Every structure is written in structure tokens, then in C-alpha cells.
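Undergrad: Could you look at this predicted model? Sequence included:
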Amino acid sequence: MHPLTTRRSALRALGSAALLAASGTVPSATAAVADERTSRPSVALDWYDLTAATIAAAGAATQITNNRTWAISWLAAARATREVPPGVDRRDFQDAALASAVHDALLALVPSRTQELDAALRTTLDRVPDGLARSKGVAAGARQARLVLASREGDGLDPASVNAPFTVPPAAPGVWQPTPPAYAPAAQYGNRLARPFLLDGPDQYRLPAPPALDSARYRADLAEVRAYGAVDSTVRTALQTETATFWLGSSLTLYTEPLRVALARSPRFVPARAALVALFHIALVDTQIATSDTKYAYLRWRPVTAIRAGTIDPDPDWTPLHVTPAHPDYPSGHNTYSGAAETILTGLTGPRTAPFELTSPTAPGVTRTYTAWSQLSQDNEDARVYSGIHTRSADVAGLALGKRVAGHALRNAERLFGVS
């Protein structure tokens, strides 16, 4: 499907009157700031920040589980705010409904934050005039939180299921083996056994096989990562090292601010803002499920194994700049995440935005400025090679897979949001 067609389909599904126009025009940064300074604070931004803080303080150890928490909470909010009962103030109802939905879902999923969540709900509701709009909004949010939580029960995205045991196959050329220095067991195998939100199955967009070990593409991949990804590389520049370090951490953490930028700069329609956050994380859950499906379908070894134990100029002492994660090379999970994030943000807010600054917990003191969602993807593609933990082919394939899964989410959003 043509990208513009996909985008229009998503806009129809989420309510085109409540999202940015299909032209892709993005409000200026000045307009966004003015928007945030209106008389009543933005409930969507308040609860976005609270969701991020809740997960940062007491979230799960597995990234996909935390994406699931975001998805459930904000899907409930999007559904609760969609239809306003007759005879009540629209904004009062929607503010109360969003806060109630996110509060109740987070309370069920992260109960250790009960005190903070309850206090935040009181603060929000204190700003909404007492009356039918508020009471009906609270009831709608609570109802949708219960329904969405029930619909996702037993979906296999809890930490124990995500890291289900995996039996490592015997060592052979190209086959993944645990990697130094920890030689840890395989992680995230259980993702491919989980139930997606919108995919028909984990293997719906399974990638073709990675480059053959005797191909020119594979030789080029290995030569690049050997040269640029070594801890003692003599060709990697300081800027390239910074890129690798900046994008080393959790994709969920690194994309929290870009999504907030998009949220703050979108129109102040509450259902649209809730739907943007929900669909972003729904697509990312499905993307991580699809990523693990392809990873464990092909079991491609990591560069450190290929360079140390392979037949192409083996070097038993070669060490990557950064420690290799404990799962197969193909495709890169950071890049599937980035490709999906780019596709959702582009599909719902346009490809470009006013400049915004981004920091990273793995690169203290470094600030980068971006003006297009695709720039984040390009940095992710390069970063994993410069870190020495992925081949270029794994990165490129990862971007492609993430974009396909997110495109599927955009085309099928009405299945979750119930818009005909």
C-alpha cells in the first residue's frame, strides 16, 4: 500500500478531525509552546509524564512488558475519550476519562506506585468542575481500563514469558552462540510466542534469510563491523563513537522524549493525543514480537562470534566497542524499534518537526538536535555497526521490518479503536 494511502487510512481510523491534516504540516515550536501554556494544563501531557515516571521508577525488567503497559493504559484512554455523552462539557469529560483510564490501568500493572497515581488523579480531577461530565468521564475511563486489561490477560508479555528458556543449538558456522564476556543465556525468545495486538501472528512479516556466509554482502558486512566496531578501532571517528554510545541504551527510554515532542506539538484534541501514544506503543509491542520471530527463525551469529571463530581471517582477540546483547544478530532490535517509531510518528504527525533536543542516559553531557524522525533511524543504523554488535545488513533489515509492522498497525488501527 502506498505510504500516503496508509496514512490516510490511519487518520480515518483515529478520527481525522482530531489529528494533523494529511498534508503533513507540523505546528511550529512557538505554537506548541503557546498550546502548552493555555489556562488549564494539558491532561494528556501530565499523564504522559506520569506514565513515563511510573515505568522508570517501578517498571518491568523487560522492555516489551513496559511497552505493553504504555499500550494498555493509553488504548483505554483513547477508547474512553472517543465518544462524549450528550449534555456534558466535552473537555471536562475527556480530561476526566483520560486520567481515570490511565490511572486505573497503571494501578493494575504497576501497583507499587499506588500512592503517586492516586495523588495525580486527585490533582487532575480537582481541575475539572464537579458534575456529570467529571463523573461520567471517570466511569468511562475505569470501564475501558477494565476491558483492555481483560483483553490482554495471558498474552505472554510478562517478564518470565518474555525470557522463556531457549536451547542453544550446537556450534556451527553462522549459528548463534552465547557471546562474551558473560556468555549469558538467550534473551527475549519468548517474545515470538506472545500474542500481538494487531498482527495476525508473530511470523506475518518474517524477513527473508540473512546474507549467505559465502556472499559478497556478508564479507562486506563483516569487514565493516570488524574495522569500525572494534574496541580499539583506528578508523572509527570520535563522532561515530559518540553515536554508538548515545544510542546504546533502551529504545523505550530513548524514544520517550521524541514521542512527547510529537504529542506536545499535535492539536489539543484529547482522543487524538491518546490515540497517538497508544498506537505508537501497540506498534512497538508487535514489532518486538516480530523481531524475535525472525531472530530465532534464522539464529544468525553475532559479529564477535563470526570474527573470532569464523573462517574469514579469524581473530580470537577481537572485541567489540560495546558488550553484545544475548540474542541473535538478524535483525537488529534497536533498528526494528526505530523503523516502527519513525513510521508511526511520520504517519500521524508528518516526517519533519521543529528542532528538538535529545539526551541519552548512556552518553551523559551529550545533546543532539533532530528535525526529522528518519534522522533518529539513520543514527540507530550506524550506531549498532560502530558498537561492533550488529552487521549493516541486520540494521537495514531491522528498519525494514519495523516499518512494515508499523504500517500494518496504521492500516488496521480501527480494529482496536472501533472506528468504522
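TA: Looks like it came in fine. Numbering: from 1, shown residues only.
Undergrad: use CA for all of it now, contacts and neighbours both
TA: OK.
Undergrad: Which positions in stretch 233-244 come out as buried?
TA: Neighbour-count burial for stretch 233-244 flags Ser233, Arg236, Gln240, Thr241, Glu242, Thr243, Ala244 (criterion: 16 or more other C-alpha atoms under 10 Å).
Undergrad: tell me the contacts of the fourth one?
TA: Taking C-alpha atoms under 8 Å, 6 or more residues apart in numbering as the definition of contact, the neighbours of Thr241 are Tyr386, Ser387.
Undergrad: sec struct for Glu357, please.
TA: For Glu357, the assignment made with DSSP: H, G, I helix; E, B strand; the rest coil gives strand.
Undergrad: wait, doesn't it sit right on Thr367?
TA: Yes. Between Glu357 and Thr367 a contact is recorded at 6.4 Å, counting by C-alpha atoms under 8 Å.
Undergrad: tell me which element the residue positioned nearest the centre of the chain falls in.
TA: With distances taken as C-alpha atoms, centre = their mean, the residue of the chain nearest its centroid is Leu284 (4.2 Å). Using DSSP states H and E, Leu284 sits in helix 270-298.
Undergrad: thinking again about what came up before, between all of the buried residues of stretch 233-244, which two are at the greatest distance?
TA: Pairwise distances across the buried residues of stretch 233-244 (C-alpha to C-alpha) peak at 14.6 Å, for the pair Ser233 and Thr243.
Undergrad: Could you report the separation of the residue nearest to the centre of the chain from Arg411?
TA: Going from Leu284 to Arg411 by C-alpha to C-alpha, to the nearest Å gives 15 Å.
Undergrad: ok, now Ala340?
TA: Applying C-alpha to C-alpha, one obtains 13 Å for the distance of Ala340 from Arg411.
Undergrad: neighbour count winner among these two?
TA: The neighbour comparison of Ala340 against Arg411 (other C-alpha atoms under 10 Å) goes to Ala340, with 31 against 20.
Undergrad: I'd guessed the more buried one sits against Ala406; true?
TA: Yes. Between Ala340 and Ala406 there is a contact under C-alpha under 8 Å: 4.9 Å.
Undergrad: next, the one to line up against it:
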Amino acid sequence: MKRLLLLFAWLVVSPSGKAEVAKQDLAQQLQPTVFAVTMVMIHDVVNPPAASRFYTYCLLGAHEIVARNQKNVVSPSVFVRAFETISIDSKQPYNYQIAALYCILETGRLILPSGYMLEEKQKKLTDQLRSEKYPETVILQSIDVAQSVAKKIVAYAAADNYRKLSARTRYRPSKADGFWYPTPPAYIEAIEPHWRTIRPMMIDSSSQFKPKPPVAFSKDTISAFYKLAYDVYSVGNKLTDEQRFIASYWDCNPFAVNTSGHMSIGFKKISPGGHWMNITSLATKKAGLSFDKALVVESLVAMTLMDSFISCWDEKYRSNRIRPETVINRYINVRWQPLLQTPPFPEYTSGHSVISTAVSELLTFLMGDNFAFTDNTEVIFDLPERQFKSFRQAAGEAAISRLYGGIHYRDAIENGQAQGKAIGEFVVQQLKKAGIKPVL
């Protein structure tokens, strides 16, 4: 009788009618699992739009696994474009949380350039589960489920036009006045000029949230554009220590290159999306969310990042506006340099302003308007922790940091925030329609 009771404690029936294995909640494993994916992307110097895509697909399969096992979790198939419910045909008991964690790593292993690096994290995860006395049959069956779902996610991802990008006409920057041109010190060519063609997750199209047109370029010293450029120049020349720190804190530039004589040294950094993914992990941990709720929040943030980058990049290569550094060097001060290194793509709108505002709207809906948190994302880059009173406060600081850094004009920041807010509000409405509610 005692053995039967113990067996029942291990086996429960999932909503799908399949036997699954239940044990402790594995929420504490989620952050290091997602961060393992981040570290591989830092190693590969993955550009910001592509990083958001990788996060989305790595979490999408895990989200679906949880939804297939928990009735109160809405399947992504309800609100994600062209995504169909994934059936899980497991004849043996498995732990859906183990399967979800392993699926994050397996999907990353399959789609990231250096995905093989995640094999070590997979081994560490399984070794830890064994040390915690999870039955071997349960671990192996959970891995089998994860691998099966990951393959289906990769097949879904293959149809989003990403593979077609390299076959498109190579982007050639215009040398005409007012248009973006590669900037020093590395003069890197344009990043993802055709990203608008990527299939979005929740928004209708890349141009759905087209922002206000940018202020028109002009060399006239009394023009609105010249005043924008001079504003960047003036602010950059009298930065306070706090403003310098804020700019550096939100730099998030994977393409940073320092030069010394004839030698160039690259510095690998986290992407803007990676920064917000880690903030999300920190927030869900502080809130004490269960594994299911925390994973859904991470997944929704990743999707919002992906859609925000698609929308922003659509505008960047439509307006194709010149960067402040180029304008200031040509018409104001040839020796002026911005505090931050200018990223290799057109200026309008500000990417960090768009994606940070959109994600902050989503997180505010899910976790509340006054959710205070301590962000330690930049500690690995030798910057101290930073405290914020809300997600919106953090997003506002990320946006203005681009002016302090000398890489964006004010209208790109402010209109980028408006663009991001519109995206965030749309996402929230779509989620509400799908039956998704705040987690706190």
C-alpha cells in the first residue's frame, strides 16, 4: 500500500489526459537557463533584431509545453500569427517543467550559430536533476518531449523569411545629404536592412505602427533639424557624471570596437533585448512567480521585443536618416565624438526607445505599475546595480540615454517612445482578448 501511495505522489494526470511527473516547482532554474542562451548570443555577437528572434523561438516551444499541461495557461496558438498548437504524444510519464527548460536550450542549440555551446548547460541541468533524485526514466522522457517540440519550433521559425535575408539585394548606403552612412571607428555596413520582411508574432505587419515622419534634414543653421543636431552636440559637451553613467548603463551595443593605432579590439556586450530579458527574469524572481507564470512572462516579453524590432527596423530603413555623429562632424565640429559608439544602422527611430517602451507597457500590465526592482544586468560588464521604481521609469531612462550617448536626436527618442507605447498597448489588448491576465 505504501508503495502505491508513493507511486501516486509521482504520477498525476495532466489536462491532456497524459500521465506526467510532478515534483518541486523549477522556477529557480528558469533565469539561468535563459541567461545561458544570452551568453551564447554575446559570444556570437548577435545583432539586436536577430537576438529578439532567437529569444522568441527558444521560449515559444517551452510556452507551448506548459500550455499543453496546464489548463490555466493560454497556448501561443491563440494569439501568435500562423502558429498552430503542438501536440505532445508521450506514452510515458514526463515532467513538463523539465521538458520546457530543456526545450529552451535545445531550440537554442538548433538555431544559434554557436548553439553547440548549450550542450554543456543541458548536461549540467540533467546532472542536477539526477542529484535531486528525479527518476532517470522521467528525465529521459522529458528530454524526448523537449527535443520533439524544439524540432517543430525550428520548422515554424524556418518559414519566417529569415533564411531569405542573405539572398536579398545588398544594401548600399547613399552618399547624398541627410542619409545614413557608416560611422567610425569600424565603419560597419548596415545591419539587417531587410528585417521588415520577417514574419511578426502578434502585430499585423511591420508598418502597422509607422511613426510620425522625422524632422527633415537641413544644413540651414536656423532649421529645426540643425537645432536637433546642435542639441545633441550641446548636451554631449556638458554631460554630468550621472548622465555619463546612464548612457553607459544602457549602451547595449554588441558591435563596440576600440582602436589603438592599427589595432582594433571588439568588446562583446549584451543586446537591448537581452537587457530586458534579464530584467524580466529578475522581476519574476523577485515576485516569487511560479515556473508557469514566470515562463509565460518571459515568452511574452520576447515576442514583444521581436515585434518591436520589426516595427522599428521598418522605419529605420524607410527614413534612412543620418546619424548625429556624421552631421556634427560635417557641419559643426569635425573633431567631436559621441560618448557612445554609433551603432551601424540608420538613426530614426531610436531602437532602445521603441523596444524598452513597448516591453515596459507589457510588464506594467502583467506585474503592476509600481513594481520596483534592482537591475544587475550590467554587473558582468563592470557596472554597478541600478534601482528602478517601475518598468516605465527604466524604459524612460533607456530612451533618454541615447541622447546622452550622442547617438540619437530628440525626435527619434520621443517618437520612438510613442511608437513603442502604441505597440505595447496593442500587444496588451491582444493578450486580453486571448484571456491572458496579470500575474500579480
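TA: Done, it's in. Small disclaimer: the values here were computed from a predicted structure and weren't measured.
Undergrad: Next, the TM-score between them, please.
TA: The pair, once superposed, lands on a TM-score of 0.77 when counted by TM-score structural alignment, normalised by the length of structure 1; 369 aligned residues with a C-alpha RMSD of 3.4 Å.
Undergrad: which residues does the aligned residue in structure 2 for the residue nearest to the centre of structure 1 contact?
TA: In structure 2, the residue matched to Leu284 of structure 1 (TM-score structural alignment) is Leu305. By C-alpha under 8 Å, 6+ apart, the contact list for Leu305 of structure 2 reads Ser52, Gly273, Ile355, Ala358, Val359.
Undergrad: Show me where structure 2 has its helices.
TA: Along structure 2, the stretches classed as helices by DSSP state H are 2-10, 30-44, 48-69, 96-111, 118-131, 136-157, 224-237, 241-249, 272-286, 291-319, 324-331, 351-367, 391-404, 410-433.
Undergrad: Tell me which of the ones you listed lies nearest to Trp195 of structure 2.
TA: Of all the helices of structure 2, it is helix 291-319 that lies closest to Trp195 of structure 2, at 6.2 Å by C-alpha to C-alpha.
Undergrad: average offset between that closest one and structure 1?
TA: Compared with structure 1 after fitting, helix 291-319 of structure 2 has a mean deviation of 1.1 Å; criterion: mean C-alpha distance after the TM-score superposition for structure 1.
Undergrad: what do you get for stretch 356-363 of structure 2?
TA: So stretch 356-363 of structure 2 averages 1.5 Å relative to structure 1 (mean C-alpha distance after the TM-score superposition for structure 1).
Undergrad: For stretch 330-339 of structure 1, grab the matching residue range in structure 2.
TA: Going by TM-score structural alignment: stretch 330-339 of structure 1 matches residues 348-357.
Undergrad: which residues sit against the matching stretch?
TA: Counting contacts by C-alpha under 8 Å, 6+ apart, the residues outside stretch 348-357 of structure 2 that touch it are 214, 272-273, 276, 304-305, 308-309, 312-313, 315-316, 319-321, 392, 395-396, 398-400, 402, 408, 412-421, 424.
Undergrad: Could you rerun that using 7 Å?
TA: By C-alpha atoms under 7 Å, 6 or more residues apart in numbering, the surrounding residues in contact with stretch 348-357 of structure 2 are 272, 305, 308-309, 312, 315-316, 319, 321, 392, 395, 398-399, 408, 412-413, 415-417, 419-421.
Undergrad: Buried members of the residues you listed into ChimeraX, please.
TA: Buried subset of the contacts of stretch 348-357 of structure 2, written as a ChimeraX selection, criterion 16+ other C-alpha under 10 Å:
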select :272,305,308,309,312,315,316,319,321,392,395,398,399,408,412,413,415,416,417,419,420,421
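Undergrad: Residue in structure 1 paired with Ala50 of structure 2?
TA: Aligned counterpart of Ala50 of structure 2 in structure 1: Thr65 (TM-score structural alignment).
Undergrad: Buried ones in stretch 150-165 of structure 1, by neighbour count?
TA: Under the neighbour-count criterion of 16+ other C-alpha under 10 Å, stretch 150-165 of structure 1 has Gly156, Leu157, Asp158, Pro159, Ser161, Val162, Asn163 buried.
Undergrad: any idea which of those is closest to Leu276 of structure 1?
TA: Leu157 (21.7 Å).
Undergrad: What distance do you get for the closest one to Arg308 of structure 1?
TA: Counting by C-alpha to C-alpha - Leu157 of structure 1 and Arg308 of structure 1 are separated by 34 Å.
Undergrad: just Leu50 of structure 1 next, same as before
TA: 46 Å.
Undergrad: Same check on Ala406 of structure 1?
TA: Ala406 of structure 1 sits 36 Å away from Arg308 of structure 1, going by C-alpha to C-alpha.
Undergrad: neighbours around Arg368 of structure 1, how many?
TA: Arg368 of structure 1 is flanked by 12 other residues according to other C-alpha under 10 Å.
Undergrad: how about it, what's its match in structure 2?
TA: By TM-score structural alignment, Arg368 of structure 1 lines up with Arg386 in structure 2.
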